[in-house]
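Enquirer: I'd like to go over a predicted model; first the sequence, then the structure.
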Amino acid sequence: MPAVMWSCGPLNGTGGAEDQPLCQHLHLVLSVFSLLYLVAGVPVGLGYNALLVLVNLHDQSSMTMPDVYFVNMAVAGLVLSALAPVHLLGPTASGWALWGFGSEAHVTLLVLFNVSSLVTMYSTALLSLDCYIERALPRTYMSSVYNTRHVCGFVWGGALLTSFSSLLFYVCSHVAARIVECSKMRDAQAADAIMVFIGYVVPALAVFYALALISRIRKADTPLDQDAGRPDPSVHRLLVATVCTQFGLWTPHYLTLLGHTLLALRGKPVDRHHLGILLFAKDVARFLAFSSSSVVPLLYRYINRNFPSKLRRLIKKMHCGRQSCSPDQAGVQQVMA
């Protein structure tokens, strides 16, 4: 059994002797970063995502449109943080697996991962579009909290329906001998192609379009810039940081899905050397995708101006318990904060 989480097994016997040390060093570095993420990143992701959800749900009257989308992404981040140990240490890794599970559990975890990735990407895209609407038409209330909550409900429903294709391919792989139609759907690469197009290409186009429109508005000096009801400037910084983070960390994952699909379309068996490279790239992409669940709530914590005050109100309510705080107690706690 190898001493690291991922091994160079697929590359053995395919490259020269000079390639083996480099391969071993790369897998060792990836193993160290992954273990550090499991020890530190997963608790941070679970803690900050849960805190983001609790703080906003506790003070729903002060929630804004961006807050609703970040709560949506935080829920998806909680799912990703819970799935990270299973994916990074389980049989989906290309080398050493600490445990194993059946095909049914594997498909269930895959569906949950796909749902979380779709919710994350579409929440980012819709946040960009709504920020443009709110900046261009600040007093029309088209991007209100009420509308955003319903939109997020449709996002989760659409993510579940799209991820259902993974379950459909699994079912067809078991009954293909009896149903001729399912025999044409046995390739998992079709599900990967669907995920690349729906889960990455579509939201990427929406985000680029929204950012281009926002940049045009920011360049134009209009009377709306002096309007007291215009969006908080920190929202734009948070939007840009979130878009760059999400697409920067999720792009490698969708590129590996695209590469797997293109290799399958060649109709030729993949040699061990290319298979090893693909598995290593898949492990790196999976690690980056899971790390987004802990990075985004940290961005929200340190860029959003309203979060500290909401957090103080939540802590004050938890400290007072069921009894309401007196004005003196509240004033003393604010001075101490």
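Expert: Arrived safely, thanks for sending. All of these numbers come straight from a predicted model, not from anything done at the bench.
Enquirer: Could you use CA atoms for every contact and neighbour count after this?
Expert: OK.
Enquirer: downstream neighbour of whatever helix or strand residue 130 lives in in the secondary structure list?
Expert: Using DSSP states H and E, residue 130 maps to helix 103-136. Next helix or strand after helix 103-136 toward the C-terminus (DSSP H and E): helix 145-175.
Enquirer: take the one below as the second:
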Amino acid sequence: MWSCDTFNGTGQGGARPLCPDAHLVLSALSLLYLLLGLPTGLGCNALLVLANLCAPRTMTMPDVYFVNMAIAGLVTSALAPVQLLGPAGWGWALWSPGSGAGLALLTLFNVSSLVSMYCTALLGLDYYIARALPRAPAASAHNARQVCGFVWGGALLTSFSSLLFYICGRVSSSAAECTELQSAQAADAIMVLIGYAVPALATLYALARILHLKREATPLDRDADRLEPSAHRLLLATLGAQFGLWTPYYLSLLGRALLAWRGKALDRHSAGALQLVHGLSQLLAFCSGFVLPLLYRSLSKSFPGKVRRLRARLRCGPCRGPRDLGAVQQVVT
């Protein structure tokens, strides 16, 4: 769990400006998340993935993006206990930031965050395409699946480049190339630019175009819109929650990179405050793992029916009666 040593960058004891209250508050919030948020996130994300994958014909374009965000949420939630329970406070050498396991966990976290942010941005863009061109096949579930495949591949490539910077800074402190690159700060800057700035600009553009279409709504939109009526509320809630929970984390990365590039050493109080802000922002990012599936469960009108069909399949196996086939056909239509 979080400790005073972590916030002050020293192993010495004694009273500190941020101790003991700050680390106790952050530790209490972390425990609350692990006891309530983590099981909720794992269960809701798993249910979201299973309910949609067991009824692939009923999946719409938003469903495809939410399934991929749920998979990314499962990865993020699985990494939360390792991050929140010990490496900083207990000094586990295996999970320390400089170890191989620590770098692997950081890479997985970066991949899941990239997938989650880009799926959110693409959801907004495809929703705009579906509203602007209702009869065009561009914003379809099939195309969304193809795009999500590229998103996962791009996230792996981007995280691998950031991983190289982290490794370069830890292989040899005397390497001139690594010293000039300021590797850890370069990796943080890459994640801020590619993982946050680009999807944020795409989302802002999509929102601006959607609001413009809302002001110029025509009867064609009501007749040909292929998205369910609750899709607009689900989209706005998802965009607000996703960027609201991830923005502090990326801002903390940007702040660390800028302070490091200034080359000015921080005093003990400032370093502790920076670590506290980063810890809180990381905890907020983990919370996205259970907030998004809860939003989907609350605002998606088709999700309860998918859950009922999943339960029926689990009870009676692969058998399907005429009533089930008629229900599937109705949803597809």
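Expert: Yes, it's here. Computed from a predicted structure; not experimentally measured.
Enquirer: Quick one: distance of the helix holding residue 130 of structure 1 to the chain centre.
Expert: How far helix 103-136 of structure 1 lies from its chain's middle: 7 Å, per Cα atoms, centre = their mean, to the nearest Å.
Enquirer: likewise stretch 77-91 of structure 2?
Expert: Taking mean C-alpha positions (Cα atoms, centre = their mean), stretch 77-91 of structure 2 and its chain are 18 Å apart.
Enquirer: From start to finish, how long is that stretch in a straight line?
Expert: 21 Å (Cα to Cα, to the nearest Å).
Enquirer: For the helix holding residue 130 of structure 1, list every residue counted as buried.
Expert: By neighbour count on 16 or more other Cα atoms under 10 Å, the buried set for helix 103-136 of structure 1 is 106, 110-136.
Enquirer: contacting residues for residue 57 of structure 2?
Expert: Applying Cα atoms under 8 Å, 6 or more residues apart in numbering to residue 57 of structure 2 gives the contacts 328, 332.
Enquirer: and residue 90 of structure 2, what pairs with it in structure 1?
Expert: Taking TM-score structural alignment, residue 90 of structure 2 has residue 97 as its aligned residue in structure 1.
Enquirer: now the helices for the stretch 201-333 of structure 2?
Expert: 219-224, 231-262, 268-299, 303-316, 322-332 (DSSP state H, counting those that start in this stretch).
Enquirer: tell me the most buried of those?
Expert: helix 268-299 (a mean of 20; mean count of other Cα atoms under 10 Å).
Enquirer: Where in structure 1 does it fall?
Expert: Under TM-score structural alignment, helix 268-299 of structure 2 corresponds to residues 272-303 of structure 1.
Enquirer: circling back: pretty sure the match of residue 90 of structure 2 sits against residue 85.
Expert: No - if you go by Cα atoms under 8 Å, residue 97 of structure 1 and residue 85 don't touch, sitting 10.9 Å apart.
Enquirer: Now do the helix holding residue 130 of structure 1: which elements does it pack against?
Expert: Under the contact definition 3 or more Cα pairs under 8 Å, 6 or more residues apart in numbering; DSSP states H and E, helix 103-136 of structure 1 sits against helix 65-89, helix 145-175, helix 202-219, helix 233-265.
Enquirer: Kindly reformat these as CSV containing distance to residue 290 of structure 1.
Expert: Output for those, formatted as CSV (distance: least, Cα to Cα, whole Å):
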stretch, distance to residue 290 of structure 1
helix 65-89, 6
helix 145-175, 18
helix 202-219, 19
helix 233-265, 8
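Enquirer: And residue 157 of structure 2, what's its match in structure 1?
Expert: By TM-score structural alignment, residue 157 of structure 2 lines up with residue 161.
Enquirer: ok, now how distant is its match from residue 200 of structure 1?
Expert: In terms of Cα to Cα, residue 161 of structure 1 sits 16 Å off from residue 200 of structure 1.
Enquirer: okay, those two: which has more neighbours?
Expert: With neighbours defined as other Cα atoms under 10 Å, residue 161 of structure 1 and residue 200 compare such that residue 200 has more, 21 against 11.
Enquirer: helix, strand or coil for the counterpart of that one in structure 2?
Expert: Applying TM-score structural alignment, one finds that residue 200 of structure 1 aligns to residue 196 in structure 2. Secondary structure for residue 196 of structure 2, judged by DSSP: H, G, I helix; E, B strand; the rest coil, is helix.
Enquirer: didn't residue 196 of structure 2 look like it was pressed against residue 116?
Expert: No - using Cα under 8 Å as the test, residue 196 of structure 2 is too far from residue 116 to be in contact (10.5 Å).
Enquirer: circling back to that earlier point, can you give me the distance of the match of residue 157 of structure 2 to residue 150 of structure 1?
Expert: For residue 161 of structure 1 relative to residue 150 of structure 1 (Cα to Cα), the value is 17 Å.
Enquirer: got it, and residue 255 of structure 1?
Expert: 31 Å.
Enquirer: can you check residue 276 of structure 1 too?
Expert: Taken as Cα to Cα, the span from residue 276 of structure 1 to residue 150 of structure 1 is 44 Å.
Enquirer: before we move on, what about residue 62 of structure 1?
Expert: Distance from residue 62 of structure 1 to residue 150 of structure 1, by Cα to Cα: 18 Å.
Enquirer: One more: residue 176 of structure 1?
Expert: Counting by Cα to Cα, the gap from residue 176 of structure 1 to residue 150 of structure 1 is 39 Å.
Enquirer: And these two? Which one has more around it.
Expert: Per other Cα under 10 Å, whichever of residue 176 of structure 1 and residue 150 has more neighbours is residue 176, with 16 against 10.
Enquirer: How about the contacts made by the spatially closest residue to residue 41 of structure 2 that is not a sequence neighbour?
Expert: Nearest residue to residue 41 of structure 2, sequence neighbours excluded (Cα to Cα, 6 or more residues apart in numbering): residue 290, at 3.8 Å. Applying Cα under 8 Å, 6+ apart to residue 290 of structure 2 gives the contacts 37, 38, 40, 41, 42, 44, 45, 73.
Enquirer: For the equivalent of the fifth one over in structure 1, give me its contacts.
Expert: With TM-score structural alignment as the matching criterion, the partner of residue 42 of structure 2 in structure 1 is residue 46. Contacts for residue 46 of structure 1 were tallied using Cα under 8 Å, 6+ apart; they are 77, 78, 81, 82, 294.
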